[in-house]
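Trainee: Model the following, please.
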Amino acid sequence: MSLSARLGIGFMRTLAKLPLPVVRGVGAVLGRVLHTVAVPRRHVVDINLALCFPERSPAERRRIARETFVFVAQSWLDRSWLWHAPEAVVAARLRVVGAPAEIDEIAHGSAPMILFAPHFYGLDAAATALTMHTARPSTTIYTTQRDPLVDAWIREGRQRFGNVITLNRSEGIKPIVAGLRRSGLLYLLPDMDFGRDQSVFVPFYGVPAATIPSLSRFARLGKAKVVPVVSRLTKTGYDIEVLSAWQNFPSDDAVADTALMNARLQGYIDAMPSQYYWVHRRFKTRPEGEPPVY
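Mentor: A predicted model of the protein is given here:
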């Protein structure tokens, strides 16, 4: 357990006591600094934006890149109050909007449901908001952190409200499907590149992207409906938009389903491109024979 981890968690506990404008102001400054000094990560963002938005001017893409670093920093510091502020403070900063039937079913329903939560910077805020308003068992999948203290802190934060089960990727699909079949919720973030062995290549903004087909497979195995959840960072906290359940999903073709997922995700991103997780090397794994892009 490193001293830096203890100091970092202590800083977040202190930050949780400050007014939101102060937290966001610190995040804005930190984000601008990161955009300047984190050159390798800025390169990843620049490549992603060039591949996905070739029709936009270089100046427009630079603006999105600068904004995305600010949102990275602000959303990370927001975990201070999400995980440590009094419940009333957290609840006042999170607004769930969208499809009434799906919102009610998340809170009170019993049918298996997958919450498709793409990698917008408010993904932890969305998980917190939804688990605050339901007693249904909710499963989320996570990657173990190297520092045990940080790993425990993150898991405890994500389990703070509701009935949340955190599963490591190494535990396989059985406990995930079992949780769904017990009338549970699965908070799923499948829009990432986890390597060739776990992925299929489908278009993402017209570029072949290694994408895990777990949304289709879990929906089929768990007999679950898929409800998208899109989180947006706002001046007063977060808006968590629950969209209508997808119809005729999944099909018998996991690859086609995954391509459809990416196509619909593009529509969500186009509405707020600066808030998507462009710092991830989304095109790290390339089709056979294709050169690396980073």
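
Trainee: drop to CA atoms for contacts and neighbour counts, all remaining ones
Mentor: Noted.

Trainee: what ranges do the helices span in this structure?
Mentor: 3-15, 20-37, 39-52, 58-84, 87-93, 100-108, 123-132, 148-158, 174-181, 214-221, 254-270 (DSSP state H).

Trainee: just these: most buried one?
Mentor: helix 123-132 (a mean of 22; mean count of other Cα atoms under 10 Å).

Trainee: got the end-to-end distance for stretch 140-153?
Mentor: Using Cα to Cα, to the nearest Å, the span of stretch 140-153 from its first residue to its last is 15 Å.

Trainee: Can you tell me what sits against it?
Mentor: Outside stretch 140-153, the residues within contact range by Cα atoms under 8 Å, 6 or more residues apart in numbering are 1-2, 5-6, 9, 164-169, 186-188.

Trainee: what's the neighbour count on residue 290?
Mentor: 8 (other Cα atoms under 10 Å).

Trainee: Work out which residue lies at the spatial centre of this structure.
Mentor: In the chain, the centroid-proximal residue (Cα atoms, centre = their mean) is residue 119; its distance is 3.2 Å.

Trainee: Now do that residue against residue 43, distance only.
Mentor: 19 Å.

Trainee: so what's residue 133 up against?
Mentor: Going by Cα under 8 Å, 6+ apart, the list of residues near residue 133 reads 107, 162.

Trainee: switch to 6 Å and redo it
Mentor: residue 107 (Cα atoms under 6 Å, 6 or more residues apart in numbering).

Trainee: picking that back up, identify, from the contacts of stretch 140-153, the entry nearest to residue 16.
Mentor: residue 9 (10.7 Å; Cα to Cα).

Trainee: quick one: residue 155 from residue 37, how far?
Mentor: 29 Å.

Trainee: no no, residue 18
Mentor: Counting by Cα to Cα, the gap from residue 18 to residue 37 is 27 Å.

Trainee: which other residues reach stretch 96-108?
Mentor: By Cα under 6 Å, 6+ apart, stretch 96-108 touches 133-134, 239-244.

Trainee: Let's see which of those end up in strands.
Mentor: Among the contacts of stretch 96-108, the members found in strands (DSSP state E) are 239-242.

Trainee: Pull the number of nearby residues for the closest residue to residue 51 other than its chain neighbours.
Mentor: Closest residue to residue 51 apart from its sequence neighbours, by Cα to Cα, 6 or more residues apart in numbering: residue 207 at 7.3 Å. Neighbourhood size, residue 207 [other Cα under 10 Å]: 13.

Trainee: quick one, which of the helices of the chain is nearest to residue 278?
Mentor: helix 39-52 (5.2 Å).

Trainee: chain center to the closest one: distance?
Mentor: 19 Å (Cα atoms, centre = their mean, to the nearest Å).

Trainee: Hmm, residue 185 and residue 138 touching each other?
Mentor: Yes - between residue 138 and residue 185 there is a contact at 4.6 Å, judged by Cα atoms under 6 Å.

Trainee: Now residue 74. Nearest residue, chain neighbours left out?
Mentor: With Cα to Cα, 6+ apart, the residue lying closest to residue 74 is residue 27, at 4.3 Å.

Trainee: before we go on, could you also do this sequence so I can check it against the first one:
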Amino acid sequence: MQPPVFTRALLAPRYWPAWFGVAVWFLLAQLPYRIQFYLPHLLIPYLKRNKKRLNQAQTNLRLCFPELSDKEREDLLYETLYSTAMAIFETGIAWFWPKWRLRRLFSISGVEHVEAALKDGQGALLLSMHFTTLDIGSAMLGLYVNYDGMYRPHRNKVYDYMQKVRREAYAPGGTAFSRDNVRGMISRLRQGRMIWYAPDRDLGEKISVFVPFFGVQTATVTATAQFARLGRAKIIPFTQKRLPNGKGYELIIHPPFENYPTGDEYEDALRVSKFMEDEIRKIPGQYFWAQPRFKTRPEGEPRLY
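Mentor: You can find the predicted model right below:
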């Protein structure tokens, strides 16, 4: 696997604003964590200007939490916006903090589940989801688990380079795969590697089945079971939680799925969806709701966004 390569083309004047942004990001990351914990409140008015994302978050919360009052959903929306803004600072921490400093910020449990798989020589999909703490959780995981990851290439070449470089630094020896590199993922799983994987995106009906997610029929990819079967791999979920009042994080590696996959696409997708829903319900304000999760609809149903 070739490491990401820095080229002189990235120094072209059109990329100077992006490099300036990286420098500012680095400097902000050096602030004490307690200060960074409260700064996101200042960014919420700017996030609200993105009407498309705001509408997606509001629609998703309305669909997924119909039992809440308007005031309760408005409070949950604010918490979601705070978490989205905090993700900017948490990504800076994940990218730029030394490992000794990051280690002081969290506790971890369940490492024995990964160790057992490694002892058996078996690879695993480290099942995650798009909490706003995605990057910092992945960096924390990398201090204890050597794994490969998946990422979506970015149009901005500087950001794409930084994203790949820093994410590969989370776990020494790890590789950040483009999400369409299916063959590479299966090969690494068969070699006994751990691979970070988050299937909670709407990727269209062709590679999905509709299963309930918060009571809404949702296009859910069938690839999780396919990767487990073709890669002869376990499914080991992990989640992370931001603690209140700037007290850090908890990272939990859950027991592996038993009797998975079953060979039934619907039941296998439903099991993943049910796990994700259960975990999101514990900390709904930390999930990234500003995405078109319900964009693909079953035949005959109207668009939701």
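
Trainee: so stretch 196-206 of the first structure matches what in the second structure?
Mentor: Here stretch 196-206 of the first structure aligns to the second structure at residues 205-215, judged by TM-score structural alignment.

Trainee: Ends of the matching stretch, what's the gap?
Mentor: Stretch 205-215 of the second structure: ends 18 Å apart by Cα to Cα.

Trainee: May I see the buried residues of that stretch?
Mentor: Neighbour-count burial for stretch 205-215 of the second structure flags 208-214 (criterion: 16 or more other Cα atoms under 10 Å).

Trainee: Between these, which sits nearest residue 61 of the second structure?
Mentor: Distances from residue 61 of the second structure to these, taken by Cα to Cα, are shortest for residue 214, at 9.9 Å.

Trainee: ok, the closest residue in space to that closest one that isn't next to it in sequence to residue 218 of the second structure distance?
Mentor: Of all residues not flanking residue 214 of the second structure in the chain, residue 64 sits nearest, at 5.1 Å (Cα to Cα, 6+ apart). Computed with Cα to Cα, the distance linking residue 64 of the second structure and residue 218 of the second structure is 11 Å.

Trainee: Equivalent analysis for residue 126 of the second structure, please.
Mentor: From residue 126 of the second structure to residue 218 of the second structure the distance is 22 Å (Cα to Cα).

Trainee: And for residue 18 of the second structure?
Mentor: Taking Cα to Cα, one finds residue 18 of the second structure at 36 Å from residue 218 of the second structure.

Trainee: Equivalent analysis for residue 97 of the second structure, please.
Mentor: 37 Å.

Trainee: Which one of those two is surrounded by more residues?
Mentor: Legend: neighbour count by other Cα under 10 Å for residue 97 of the second structure and residue 218, higher for residue 218 (24 against 16).

Trainee: I'd assumed residue 208 was in contact with the more buried one.
Mentor: No - Residue 218 of the second structure is not in contact with residue 208 according to Cα under 6 Å; the separation is 8.9 Å.

Trainee: can you name the residues of the first structure that stretch 286-294 of the second structure overlays?
Mentor: Going by TM-score structural alignment: stretch 286-294 of the second structure matches residues 275-283.

Trainee: Please apply the same query to stretch 224-236 of the second structure.
Mentor: Using TM-score structural alignment, stretch 224-236 of the second structure pairs with 215-227 in the first structure.

Trainee: What of stretch 187-195 of the second structure?
Mentor: Under TM-score structural alignment, the match for stretch 187-195 of the second structure is residues 178-186.

Trainee: for that stretch, how far is the first residue from the last?
Mentor: Span of stretch 178-186 of the first structure from end to end, Cα to Cα: 11 Å.

Trainee: gap between that stretch and the chain center?
Mentor: 20 Å.

Trainee: residues in contact with that stretch?
Mentor: By Cα under 6 Å, 6+ apart, stretch 178-186 of the first structure touches 110-115, 137-139, 222.

Trainee: Now tabulate these in a markdown table and tack on neighbour count and distance to residue 100 of the first structure.
Mentor: Converted to a markdown table, those look like this (neighbours: other Cα atoms under 10 Å; distance: Cα to Cα, whole Å):
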| residue | neighbour count | distance to residue 100 of the first structure |
| --- | --- | --- |
| 110 | 15 | 16 |
| 111 | 16 | 16 |
| 112 | 21 | 18 |
| 113 | 27 | 15 |
| 114 | 26 | 17 |
| 115 | 26 | 15 |
| 137 | 17 | 20 |
| 138 | 27 | 20 |
| 139 | 23 | 22 |
| 222 | 21 | 23 |
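
Trainee: for the residues you listed, which one is nearest residue 95 of the first structure?
Mentor: Nearest member of these to residue 95 of the first structure, counting by Cα to Cα, is residue 115, at 16.7 Å.

Trainee: Can I get the contacts of stretch 96-108 of the first structure in JSON lines including distance to residue 66 of the first structure?
Mentor: Output for those, formatted as JSON lines (distance: Cα to Cα, whole Å):
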{"residue": "133", "distance to residue 66 of the first structure": "34"}
{"residue": "134", "distance to residue 66 of the first structure": "36"}
{"residue": "239", "distance to residue 66 of the first structure": "22"}
{"residue": "240", "distance to residue 66 of the first structure": "23"}
{"residue": "241", "distance to residue 66 of the first structure": "25"}
{"residue": "242", "distance to residue 66 of the first structure": "28"}
{"residue": "243", "distance to residue 66 of the first structure": "29"}
{"residue": "244", "distance to residue 66 of the first structure": "32"}
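
Trainee: out of those residues, who's nearest residue 91 of the first structure?
Mentor: Nearest to residue 91 of the first structure among those, with distances taken as Cα to Cα, is residue 133, at 9.7 Å.

Trainee: could you measure the aligned partner of that closest one in the second structure against residue 108 of the second structure, distance?
Mentor: Matched by TM-score structural alignment, residue 133 of the first structure corresponds to residue 144 in the second structure. Separation of residue 144 of the second structure from residue 108 of the second structure (Cα to Cα): 9 Å.

Trainee: counterpart of residue 23 of the second structure in the first structure?
Mentor: By TM-score structural alignment, residue 23 of the second structure lines up with residue 10 in the first structure.

Trainee: Where does stretch 150-159 of the first structure end up in the second structure?
Mentor: Using TM-score structural alignment, stretch 150-159 of the first structure lines up with residues 159-168 of the second structure.

Trainee: Next, the contact list for residue 74 of the second structure, please.
Mentor: Per Cα under 6 Å, 6+ apart, neighbours of residue 74 of the second structure: none.
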